[in-house]
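Asks: I would like to see how this sequence folds:
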Amino acid sequence: MDTSALARTGRFRAERAARGSVTEGAARAGLAARGVIYLLVGALALQIAFGATDEQADRGGALAELSHKPFGAVLLWALGIGLVGMALWRLSEALFGSVGKDGRSARKRLLATVRFAFYVFVAYSVLSFAATRNQSGGGSSDQQSRDATSRALEIPACQWLVAAAGIGVVVAGGWIAVRAVLRKYHDKLKLGQLSRRARQLVDVTGVVGGVARGLVFAVAGVFAVRAAIDYEPDRAKGLDDTLRTFADTPLGPWLLACVAAGLVLFGVFSFAMARWQRV
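Replies: The predicted model follows:
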């Protein structure tokens, strides 16, 4: 018996299953769930810009807002399950590669692994909130950032590691924004299925939404670097505090409103990707 042939057959069957209809459905559900979160965070940030809410403009605030809607409990569970789908899709990409000519590269698989770990955490926090309804989606993002930074700075020689991590977030934010401007998402789309109007919608939401998302990442990374250099954990900011910082600039709440609108557009873009992305 040719064991190498059996191994190749097993890998082929596993890869085919990973790219099957179940995984595709999980990916599309996950992209839609991501869209819901960005829509809610962006809407909360818009309300903050005009002084209309005291809610946190982060994942916890979005979950709290969703729980107050009709059938809120059902929506929370659906959101959590969708994010589990996203995590499983990223796991399949880490194991078998993603679509595209370099989808099997070590870089793409490593990126998929990082995304898998991130969405496992997010899905867990959403499902925990749905089950208990007494926590803000794992806690305030601002408090989480300060606590994590404080614990890291207590470890000898970790000051520069925190700074390096912050620089990494800044670079990631720039990378997200640049890829959005260059419309790199076209590589993942079923462009032949898009009408002219649909393609315009995808490009407007993808570029503007991607730039806004990248900007938020980059600014949050800057605060992490400052916290490490000054050895002050309270300088680290989560999503909510980062967004509120835009209102403290000379442009005032209008800059926050523009960034918030961009996050809403990224939510719409996520829905478009759930419809037309190649999986």
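Asks: For the rest of this, base every contact and every neighbour count on C-alpha atoms.
Replies: Will do.
Asks: quick one: the strands in the protein?
Replies: Along the chain, no stretch is classed among the strands by DSSP state E.
Asks: what's the longest helix in it?
Replies: Of all the segments of type helix in the chain, defined by DSSP state H, the longest one is helix 196-230.
Asks: And that one, what's buried?
Replies: 199, 201-203, 205-228 (16 or more other C-alpha atoms under 10 Å).
Asks: same thing with stretch 169-189?
Replies: 169-181, 185, 189.
Asks: Among these, which one sits closest to A32?
Replies: Closest approach to A32 among the buried residues of stretch 169-189 (C-alpha to C-alpha): L189, at 15.3 Å.
Asks: close enough to count as contact, the closest one and A274?
Replies: No. Using C-alpha atoms under 8 Å, L189 is not in contact with A274, being 9.9 Å away.
Asks: follow-up on the earlier one: just list what the longest helix of the chain packs against, helices and strands only.
Replies: For helix 196-230, the elements it packs on are helix 141-153, helix 159-181, helix 239-246, helix 253-276, judged by 3 or more C-alpha pairs under 8 Å, 6 or more residues apart in numbering; DSSP states H and E.
Asks: go with 6 Å
Replies: Packed against helix 196-230, as judged by 3 or more C-alpha pairs under 6 Å, 6 or more residues apart in numbering; DSSP states H and E, are the following elements: helix 159-181, helix 253-276.
Asks: Report the distance from it to the chain centre.
Replies: 11 Å (C-alpha atoms, centre = their mean, to the nearest Å).
Asks: and the direction of it versus that of helix 159-181, what angle?
Replies: 160 degrees (axes from the mean of the first three to the mean of the last three C-alpha atoms, to 10 degrees).
Asks: To compare against the first, here's the next sequence to fold:
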Amino acid sequence: MNTSAMARTGGLQARRAARGSVTESAARAGFAARGVIYLLVGALALQIAFGDTHEQADRGGALAELSQKPFGAVLLWALGIGLAGMALWRLSEALFGSVGKDGRSPRKRLLAAVRFAFYVFVAYSVLSFAATRNQSGGSSDRQSRDVTARALDMPAGQWLVGAAGIAIVAAGGWIGVRAVLRKYHDKLRMGQMSPRTRQLVDVTGVAGGAARGLVFAVAGVFAVRAAIDYQPDRAKGLDDTLRTFAGTPLGPWLLVCVAAGLVLFGIFSFAMARWRRV
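Replies: Now for the predicted structure:
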């Protein structure tokens, strides 16, 4: 066997290993962990809409809420490990490609690398909270203001923050449009679902994805505004972004709709954990 053939064989074996049972289990655990976080954030946002809580409707608030439950410490560690599994799966996609006809394209690999970095950060924050019960970085609102302030102090900081905000708006629009168009069908084993299950998946996928995309887009708008006004306080994290919906002419009912959408996205994440092609 020549060198090139050996290299191809080695690459094929590496890709098979990356898509093996361990990586598949890690991915499914990651989707389940993501579902738990969105369920808790959505539930906290619903409580805010009805004036029943002062908790933060973001990842930190969700972790604090979870820590108060029976076996909270065990649940926090399980959540962090699940998110680390999601990061591992995204890394395998960046290195070896994902399922699908264009899964090995540079664009898909770059997107997987970005998602890997994101989930590394999220998993680290959850595991740190599980170990210390202290959200050292503060709320998402404070983190957003601090990051924006540091970015604005950099050379061409306004342009950097503005570009990041526009990218977040675009990402939100992309998420929402793909959800409405049901692009997730390509990634799910739809044939294994009953007709009623497919209907439930579509309700949670469309409504949940649209709500998630809207939250991203609005947060991006605030980042752009912070760049234009050169005021870091204009930037908002997840909690402040959600509370903004309650301040619209529609009152708390818009927040109720968005919060319900986030709960549905949590349920959709469980469907991804069960039927996602990995």
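Asks: Got a TM-score for the pair?
Replies: The TM-score (TM-score structural alignment, normalised by the length of the second structure) is 0.99; 278 aligned residues with a C-alpha RMSD of 0.8 Å.
Asks: quick one on the thing from earlier: want to try TSV for the helices and strands packed on helix 196-230 of the first structure, with distance to D54 of the first structure as columns?
Replies: Shown next, in TSV, are these (distance: least, C-alpha to C-alpha, whole Å):
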stretch	distance to D54 of the first structure
helix 159-181	27
helix 253-276	15
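Asks: Mean neighbour count, those: which tops it?
Replies: Among those, helix 253-276 has the highest mean neighbour count (mean count of other C-alpha atoms under 10 Å), at a mean of 24.
Asks: Can you tell me which helices and strands it packs against?
Replies: By 3+ C-alpha pairs under 6 Å, 6+ apart, helix 253-276 of the first structure packs against helix 21-49, helix 196-230.
Asks: okay if I get those helices as JSON lines plus distance to V84 of the first structure?
Replies: Converted to JSON lines, these look like this (distance: least, C-alpha to C-alpha, whole Å):
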{"stretch": "helix 21-49", "distance to V84 of the first structure": "7"}
{"stretch": "helix 196-230", "distance to V84 of the first structure": "22"}
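Asks: how close does L110 of the first structure sit to M86 of the first structure?
Replies: 16 Å (C-alpha to C-alpha, to the nearest Å).
Asks: and what of V162 of the first structure?
Replies: V162 of the first structure is 28 Å from M86 of the first structure, by C-alpha to C-alpha.
Asks: Which residues are in contact with L182 of the first structure?
Replies: Residues in contact with L182 of the first structure, defined by C-alpha atoms under 6 Å, 6 or more residues apart in numbering, are absent; none qualify.
Asks: hmm, I was thinking of G80 of the second structure
Replies: Applying C-alpha under 6 Å, 6+ apart to G80 of the second structure gives the contacts 123, 126-127.
Asks: mapped onto the first structure, which of the residues you listed hold?
Replies: Among those, the contacts conserved in the first structure (both residues aligned by TM-score structural alignment, their matches' C-alpha atoms under 6 Å) are 123, 126-127.
Asks: Which members of these are classed as buried?
Replies: 123, 126-127.
Asks: Take those residues and keep only those in helices.
Replies: 123, 126-127.
Asks: nearest to R234 of the second structure, of the residues you listed?
Replies: V126 (26.4 Å).
Asks: if I pick that closest one, what's in contact with it?
Replies: G80.
Asks: cutoff 10 Å now
Replies: If you count contacts by C-alpha atoms under 10 Å, 6 or more residues apart in numbering, V126 of the second structure has them with 59-60, 63, 76-81, 83-84, 133, 135.
Asks: Tell me how far it lies from L79 of the second structure.
Replies: V126 of the second structure is 7 Å from L79 of the second structure, by C-alpha to C-alpha.
Asks: and what of S4 of the second structure?
Replies: Taking C-alpha to C-alpha, one finds S4 of the second structure at 42 Å from L79 of the second structure.
Asks: how far does stretch 252-263 of the first structure sit from the chain's center?
Replies: 18 Å.
Asks: Provide the aligned range in the second structure for that stretch.
Replies: Per the alignment by TM-score structural alignment, stretch 252-263 of the first structure matches residues 251-262 in the second structure.
Asks: Of the contacts of V126 of the second structure, grab the buried ones for PyMOL.
Replies: The buried residues among the contacts of V126 of the second structure can be selected in PyMOL (16+ other C-alpha under 10 Å) with this line:
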select buried, resi 59+60+63+76+77+78+79+80+81+83+84+135
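Asks: Need the contacts of V126 of the second structure in JSON lines (columns: distance to V147 of the second structure).
Replies: Output for the contacts of V126 of the second structure, formatted as JSON lines (distance: C-alpha to C-alpha, whole Å):
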{"residue": "R59", "distance to V147 of the second structure": "17"}
{"residue": "G60", "distance to V147 of the second structure": "17"}
{"residue": "L63", "distance to V147 of the second structure": "22"}
{"residue": "L76", "distance to V147 of the second structure": "26"}
{"residue": "W77", "distance to V147 of the second structure": "27"}
{"residue": "A78", "distance to V147 of the second structure": "29"}
{"residue": "L79", "distance to V147 of the second structure": "25"}
{"residue": "G80", "distance to V147 of the second structure": "23"}
{"residue": "I81", "distance to V147 of the second structure": "26"}
{"residue": "L83", "distance to V147 of the second structure": "23"}
{"residue": "A84", "distance to V147 of the second structure": "24"}
{"residue": "R133", "distance to V147 of the second structure": "23"}
{"residue": "Q135", "distance to V147 of the second structure": "16"}
